[in-house]
Structures are given as structure tokens and as C-alpha cells.
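1. Please find the sequence and the predicted model below.
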Amino acid sequence: MQIGDTVVRKSYGKDITFRIIDITENEKGKQYVIKGLNLRLIADSPEDDLEPVRESYNSEKDEIFNKRVNKAIKKIIATRDDGYRGEAVRMSKSSKITQSKELTFGRPGRILHVDGDAEYLDTCLKVYKQLNMDAVGRVVLEKDQPAQIVSMVKEVKPDIVVLTGHDAILKKIEDYSSLDSYKNSKYYVEAVKALREYESSYDELVIFAGACQSCYEKILDSGANFASSPNRVLIHCLDPVFVCEKIAYTNIEKIVQIQDVLENTITGIKGIGGLQTRGKYREGYPKSPYA
């Protein structure tokens, strides 16, 4: 087996598909560093626990995730006009001008997605584009995000910021409320605090932060609107995208209920949670004939 090969773990019932990203060696022999294709998971595995599979192979969980992703995307596209932009025709009380759908235009919220993993970011950017979202992506290691995030926000001027990558609960840990029990949660907390010092309003700057098994409570307490992971589970790489989509395309007149935000996420309430948040979509009227 070589770097780049697609594998599954026999001891876990071949439940998740991985790609080998590194090979090391210790007193126990070869150790393979593997990364989930869909879940934001990096793990170590001995050679005898891995089984190579074809690149197109999908485990049972992968099949479930793929179906959920496709269903969420189709639902978003099908319901966006009716659900997010209001009725197709309205009557203005002041001018009595009928606003038709053809003359109405809008601007969704802009997103800055900062990710510690280039492959996952690329996957997210493709779905942002598919959903017609204004998103800028930057690859920044988790430990470097606190120092760089404010300058990136000043440059990009987003309405919504995503801080994600990888995280994990350290082995033999009993205190799940301590940041010392997690691989990268402290960096997400520091980055969120830096953002809130720059912009304190939860409505002006919406923040999603966290990755797999992150310390959900501490990240929310530091100032995030949304965070992972309430039940310390693995999250899907596209969960932040679906959270952002709901906020970006909800009218600024509306407060989005957290249950509605989570409706299209892949891992649901076990993986993602947060606070009521105001939408970022602004309607305009009339549309220019030269646009």
C-alpha cells in the first residue's frame, strides 16, 4: 500500500473509506496515516488492519452520506426561491407597485471559509459554487488561524466566517470540558475570540467554528454562532457549507431558528449546534435591464 491508496479498516467493519496520506514506522512496524474521504477524520492504523479498495468504492456509511448530500443540494435548489426570497409577487403598501419575481434581485451573504485541510476546502468550494454562493477559501493550519483570521476578514470583508479543519479528543481523556483534552479546539476558540474583538455583533459577523469532536461548548462561549460537536462525533466535510447556505440565503428581516439551520446538515444535532442568527440575504428592486 502506498500514499494515495484508498483503504478501509477491517477492525471497524470497513465503515468509512480513507485515503493514505503518510507512512511512518515505529517499534510496532509500519503505521499508516489515513484521512476520511467524507468525514473530517485523520487516524493512524497498522498495516494488517487496512484493506485496499478501488478508488470508486463507497462504504455503507459513505453511501448514506452521499445520498444525504445529494438530497440536501436538490432540496436547497428546489426551495430557495419560495423559502428564502419570499413570495414571487408582493404588493408594496406605500407605492402600490407590484414587485414581480422578474424585477427582483438579491445579494446573499459573502463567506470566508478558512480550512486546515486543502482537499476538504476544495470539496466545499465546489459545492458553494454549485449552490451559487459567494465564497472565498483559504488554507490555513489550525494553529495559525488565530493569528491570521482578522487580517483575512479585513481583506475579504465577509458576512460569514468558517473556521474548520481537523480536531480530535486526545486518548485517555475524562474531562470533556477542558480544551487541553482536544487536538485543535483551543485554536478555534482563540480565533473566534480574535474575531469577536474585531466585530462583537453576532448579526454583523456570523461565525462557524470547529471540526470533528471539537469542544462545542467552549467554542460557542468564545463567541461563535455555530460550532461542532455537541456529542463529540465526527462531522461531514460539507456540514459548514449547508449551515452557511441557510444563513446566506435567508432574508435579513428574519431570524433563522437553529433547528432550520441544521435541517440540511449531514450529521445533524449530534454534530452541529448553535444560536438563533439573523439571515444575510438582501433583496433589491427593480433589476436593471442591463445587468
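-> Arrived safely.

2. From here on, just use CA atoms for contacts and neighbour counts.
-> Will do.

3. Tell me where the stretch 1-150 of the chain has strands.
-> 6-9, 17-26, 29-36, 42-46, 50-52, 90-91, 98-99, 105-107, 111-115, 135-139 (DSSP state E, counting those that start in this stretch).

4. I'd like the ones you listed as JSON lines, with mean neighbour count and distance to Ala78 appended.
-> Below are the strands of the stretch 1-150 of the chain laid out as JSON lines (neighbours: other Cα atoms under 10 Å; distance: least, Cα to Cα, whole Å):
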{"stretch": "strand 6-9", "mean neighbour count": "23", "distance to Ala78": "34"}
{"stretch": "strand 17-26", "mean neighbour count": "17", "distance to Ala78": "30"}
{"stretch": "strand 29-36", "mean neighbour count": "19", "distance to Ala78": "30"}
{"stretch": "strand 42-46", "mean neighbour count": "15", "distance to Ala78": "35"}
{"stretch": "strand 50-52", "mean neighbour count": "17", "distance to Ala78": "38"}
{"stretch": "strand 90-91", "mean neighbour count": "12", "distance to Ala78": "20"}
{"stretch": "strand 98-99", "mean neighbour count": "14", "distance to Ala78": "21"}
{"stretch": "strand 105-107", "mean neighbour count": "14", "distance to Ala78": "17"}
{"stretch": "strand 111-115", "mean neighbour count": "24", "distance to Ala78": "22"}
{"stretch": "strand 135-139", "mean neighbour count": "17", "distance to Ala78": "21"}
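
5. okay, pairing it with this:
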Amino acid sequence: MSIRVGDMVTRKSYGNDIMFTVTSIQDGKIAILQGLEFRLVADAPMDDLVRVQPEDVQKELEKSLVKSQESLRLIQQERRLMREKNLYQQTGYTGRSEEDSVTFEIPGTVLHLDGDGRYLEKCIAMYRELGIKVYGFHLQEKDMPMYTTRLLERYQPNILILTGHDSYRRHLGDINSLDCYRNSKYFVQAVLEARRFERNRDRLIIFAGACQSNFESLLEAGANFASSPKRINIHTLDPVYIAERVAFTSVRDTVNVFEAAKNTITGIDGLGGIETFGTFRLGLPITENMKKTRQ
């Protein structure tokens, strides 16, 4: 049976390492592929593809879920420690229960622009689980530079996420050339537009990139965090985990880049950045009206 658009496949030439969805077929010979769980776009000859059975897709999704849950567990554990630290610095004591707390929390807000609508939905669900206010938009990577400024003006976020799909096309040449990447140049252009809007890297924190993106060019353009230092693939939810770290790190403290990357699924080879202040603010006292809105 021939492979069709929508099928799940792997590539024989890469040892069947990553599962992809076939998004289009060109001239009946070349398939355009998008990663199932990784932010990667690729193309491959039709005869290089192997169709994946539904039960194998389900196994891969279950493995990914386990990794996501482990990252979430680490985040929640560290957030408890950060909450106690912030409370102690403000009031001089800890040990109160959630119900008895006299403080309220204001984490940073996120504007998330994503080149993949399916990935965006998964990210929005995770932001909500993490308690982060987010404005999310599905935009093709090439359109992000056009819309970045107007969306920043409208929503005034603390954190901007620019992500989607990318890949380094080694056969085109130099690893430093943006022309050798599928979408890095659009991410770079969007970062430059964002920095024209807000030059201060602690007032607007930017994460930019996807699988195999040009890490150095993204940082040079003005991103605080980016992918991919080792030109490896990053997981769908990795940008969310970086945003969470920034959103819940106090405005008095800088984000520990190593710790932020450690809690992602991909790790330090896939994500990195520069010293950046957090966006979290602790307030007190919490009023009865505030408590009601929490419920």
C-alpha cells in the first residue's frame, strides 16, 4: 500500500529514529514531513519511508507523556522551594499552608507564536496546567516577523515565545549560514522586530527557535534563550518549560540557565541562553476577594 498524506512514517536512512506525519507529497517522489513529538520539518524520498503502525505510534506517545510528566514533577518540586524562598525573603517566615497564606503570586505572562497549530494546542494546555497566563497564535514561521510587533503592542507580555518547525539542511553548506536552515531566518527576523519594540532583555524575555535552529544567530538578534546549541531536535513542550522557569523566577533573581534547560525534555544540548532576570512578583496581603477568584 502506498504512503499517503496523513500517514505516520519513519525514515530508513536515519535508522527509523523519529516518527513523522506526512504533510504533503511533491511530484509523487518527495514527502514533506513534520515530527510527531519534535519540532522538526524534513523531506525524504518516498522509497526511504516506512509506515508506522497505530500501536507503535501510541507507544511513542506514551513514552513522551512519561517524559513530560517527569519534567512537570521536577518543575512543581522546584516551584515549591522557590515559593518558600520568596515568602521567607518577604515576610521572614515559612510553613503556612496554601489556605493560610497571606501572599498572592503574579507570574509573568506569555505571548506564544507557533508555526504548528497542533503543537500550539498542546502547549496552551501545559501553560494552563502550570498556572501561566498565555496568549497563543498559530502563524506560519515566515509570517511571524510581520505580526510580532502588533501582537506585542496589543498583549504586552513579559515573555515572548517564537517557535514552530525548523531544520538544518547540511547539504546546503555552512552551519553558520541562515540560508542553510528551513526557518531560522524567520525566527531571527521576528526577534529583531521584537527588539525594536523593546530593547531591554529583562523587560521582554524572548525564547526563539525549534529543531536544529541556528542558536548563535538567534542570541545575536536579541533572544534571551534559543535552540539549538548542538543542532539537535527539541521536544514540542521544551519552549513552555523555559517560559515557566522565567515566569516563576523572582524579579530579584536571575534565571539559572542550566537549571532551566535541565528541566526540559531535550536538555542543555538542545536549549541554552544568557543570564536573565525572572518576571515573578510576590504580593501581600491576599484579600478575601482574591481568594474567591482562585476557586
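-> Thanks, I have the structure now. Because the structure is a prediction, the values reported are computed rather than measured.

6. Now tabulate the strands of the stretch 1-150 of structure 1 in JSON lines and tack on distance to Thr265 of structure 1.
-> Converted to JSON lines, the strands of the stretch 1-150 of structure 1 look like this (distance: least, Cα to Cα, whole Å):
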{"stretch": "strand 6-9", "distance to Thr265 of structure 1": "25"}
{"stretch": "strand 17-26", "distance to Thr265 of structure 1": "20"}
{"stretch": "strand 29-36", "distance to Thr265 of structure 1": "18"}
{"stretch": "strand 42-46", "distance to Thr265 of structure 1": "21"}
{"stretch": "strand 50-52", "distance to Thr265 of structure 1": "30"}
{"stretch": "strand 90-91", "distance to Thr265 of structure 1": "31"}
{"stretch": "strand 98-99", "distance to Thr265 of structure 1": "33"}
{"stretch": "strand 105-107", "distance to Thr265 of structure 1": "23"}
{"stretch": "strand 111-115", "distance to Thr265 of structure 1": "17"}
{"stretch": "strand 135-139", "distance to Thr265 of structure 1": "18"}
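
7. closest to Lys186 of structure 1 out of the ones you listed?
-> Nearest to Lys186 of structure 1, of all these, is strand 111-115, at 15.2 Å by Cα to Cα.

8. Quick check: that closest one compared with structure 2, mean distance?
-> Taken against structure 2, strand 111-115 of structure 1 registers an average deviation of 0.5 Å after superposition, with mean Cα distance after the TM-score superposition for structure 1.

9. Now do that strand: which elements does it pack against?
-> Judged by 3 or more Cα pairs under 8 Å, 6 or more residues apart in numbering; DSSP states H and E, strand 111-115 of structure 1 is in contact with helix 118-130, strand 135-139, helix 145-156, strand 160-164.

10. For Val156 of structure 1, give its distance to Tyr202 of structure 1.
-> 18 Å (Cα to Cα, to the nearest Å).

11. cool, Asn66 of structure 1 as well?
-> 32 Å.

12. what's the burial count for Glu190 of structure 1?
-> By other Cα atoms under 10 Å, the residues close to Glu190 of structure 1 number 17.

13. Would you check that it makes contact with Pro146?
-> Yes - between Glu190 of structure 1 and Pro146 there is a contact at 5.5 Å, judged by Cα atoms under 8 Å.

14. re the thing from before, out of the helices and strands packed on strand 111-115 of structure 1, which is the most enclosed?
-> Stretch with highest mean neighbour count among these: strand 160-164 (a mean of 27; mean count of other Cα atoms under 10 Å).

15. Check which element follows it along the chain.
-> Scanning forward in sequence from strand 160-164 of structure 1 by DSSP states H and E, the next helix or strand is helix 185-198.

16. could you give me the residues in structure 2 that that following helix aligns onto?
-> Per TM-score structural alignment, the counterpart of helix 185-198 of structure 1 in structure 2 is residues 184-197.

17. Just give me the mean distance for that stretch relative to structure 1.
-> Average distance, stretch 184-197 of structure 2 versus aligned residues of structure 1 after superposition (mean Cα distance after the TM-score superposition for structure 1): 1.3 Å.

18. which residues does the closest residue to Asp134 of structure 1 other than its chain neighbours contact?
-> With Cα to Cα, 6 or more residues apart in numbering as the measure, Arg110 is the residue that lies nearest to Asp134 of structure 1, at 5.1 Å, once sequence neighbours are left out. Neighbouring residues of Arg110 of structure 1 by Cα atoms under 8 Å, 6 or more residues apart in numbering: 133-135, 157-160, 248.

19. farthest-separated two in those residues?
-> Largest pairwise distance in the contacts of Arg110 of structure 1, by Cα to Cα, is 15.0 Å, between Met133 and Lys157.

20. more crowded one of the two?
-> Neighbour count, other Cα under 10 Å: between Met133 of structure 1 and Lys157, Met133 has more, with 20 against 14.

21. isn't that one right up against Pro108?
-> Yes - the criterion here is Cα under 8 Å, and Met133 of structure 1 meets it with Pro108 at 7.2 Å.

22. Can you pull the residues that touch both of those two?
-> Common neighbours of Met133 of structure 1 and Pro108 (Cα under 8 Å, 6+ apart) are Ala248.

23. What is the neighbour count of Gln213 of structure 1?
-> Using other Cα under 10 Å, Gln213 of structure 1 has 26 neighbouring residues.
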